[in-house]
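[1] Quick one, what's the 3D model for this:
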Amino acid sequence: MTEAQDDKVDAQVEDVKARKERERDELYALDISGVEWHCAPGTEKHEERVEIAYLPGGAVAMRSSLDPDTVLRYTEAEWRAFVLGARDGEFDLEPAPHNGGVSAE
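    You can find the predicted model right below:
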């Protein structure tokens, strides 16, 4: 790769980083005090559970029912990648036969 090509790639990487930082800042600037929190069907209010809220632009907020003041926020692209990865077994504790995962022993 030439130096000019390297510079172009570096500029593109910096543009992506700046865009992602702006997206994150905008996401965390949102007032989410009135959002509706959802949890998995069949869970009770007193049970420990993960809760999510749908935000504008396809973004999602996530929190633990045990610590509702700590809220993580994900862009639509981040949430989509997580959900697809979870569906594919990327986060399974034990590797599923279909994903070729390696046990974390």
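[2] Going by C-alpha atoms from here, please, whenever you check contacts or count neighbours.
    OK.
[3] isn't residue 61 right next to residue 39, touching?
    No: contact criterion C-alpha atoms under 8 Å: residue 61 and residue 39 do not qualify, at 11.9 Å.
[4] who has more neighbours, these two?
    Neighbour count, other C-alpha atoms under 10 Å: between residue 61 and residue 39, residue 61 has more, with 20 against 16.
[5] and for comparison, fold this next one:
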Amino acid sequence: MEIEAKGFSVNLEGANWRKSTRSGPYSDNCVEVAFVGGAVALRDSKDKAGAVLLFTPEEWLAFIGGTKDGEFDLA
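    The predicted model follows:
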């Protein structure tokens, strides 16, 4: 499967998808991430054939930083 977005054209065949170590075995709201072709790909772990989002490395680092800083905490 090849996708194009944000100036990237990446082939997801053989991508090494990883799930967060904080995702438990009984959690149903997990995502998986793969680093491919200079981009960061994200998908729903329950729908491996579904939509894939692509991010630039800078966008990904901003997201990770916001997560660590509690920017997305509900309260």
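[6] rewinding a little: determine the residues that are contacts of both of residue 61 and residue 39 of structure 1.
    residue 52 (C-alpha atoms under 8 Å, 6 or more residues apart in numbering).
[7] which helix is the longest one in structure 1?
    Taking DSSP state H as the criterion, structure 1 has its longest helix at helix 3-29.
[8] After whichever strand in structure 1 runs longest, which helix or strand is next? Please name it.
    Criterion DSSP state E: the longest strand present in structure 1 is strand 67-74. Using DSSP states H and E, the helix or strand that directly follows strand 67-74 of structure 1 along the chain is helix 76-87.
[9] Tell me, how many residues neighbour residue 48 of structure 2?
    Counted with other C-alpha under 10 Å, residue 48 of structure 2 comes out at 12.
[10] check contacts around it.
    Applying C-alpha under 8 Å, 6+ apart to residue 48 of structure 2 gives no contacts.
[11] Would you check how far apart it and residue 24 of structure 2 are?
    18 Å (C-alpha to C-alpha, to the nearest Å).
[12] And for residue 59 of structure 2?
    26 Å.
[13] Where does the next helix or strand after the longest helix of structure 1 end up in structure 2?
    Scanning forward in sequence from helix 3-29 of structure 1 by DSSP H and E, the next helix or strand is strand 38-39. Alignment note (TM-score structural alignment): strand 38-39 of structure 1 is matched to residues 18-19 of structure 2.
[14] what's the average distance of that stretch to structure 1?
    Following the fit onto structure 1, the mean deviation recorded for stretch 18-19 of structure 2 is 0.4 Å by mean C-alpha distance after the TM-score superposition for structure 1.
[15] before we move on, the earlier item: now the angle from the longest helix of structure 1 to strand 67-74?
    150 degrees (axes from the mean of the first three to the mean of the last three C-alpha atoms, to 10 degrees).
[16] Buried residues in helix 3-29 of structure 1, which are they?
    residue 27 (16 or more other C-alpha atoms under 10 Å).
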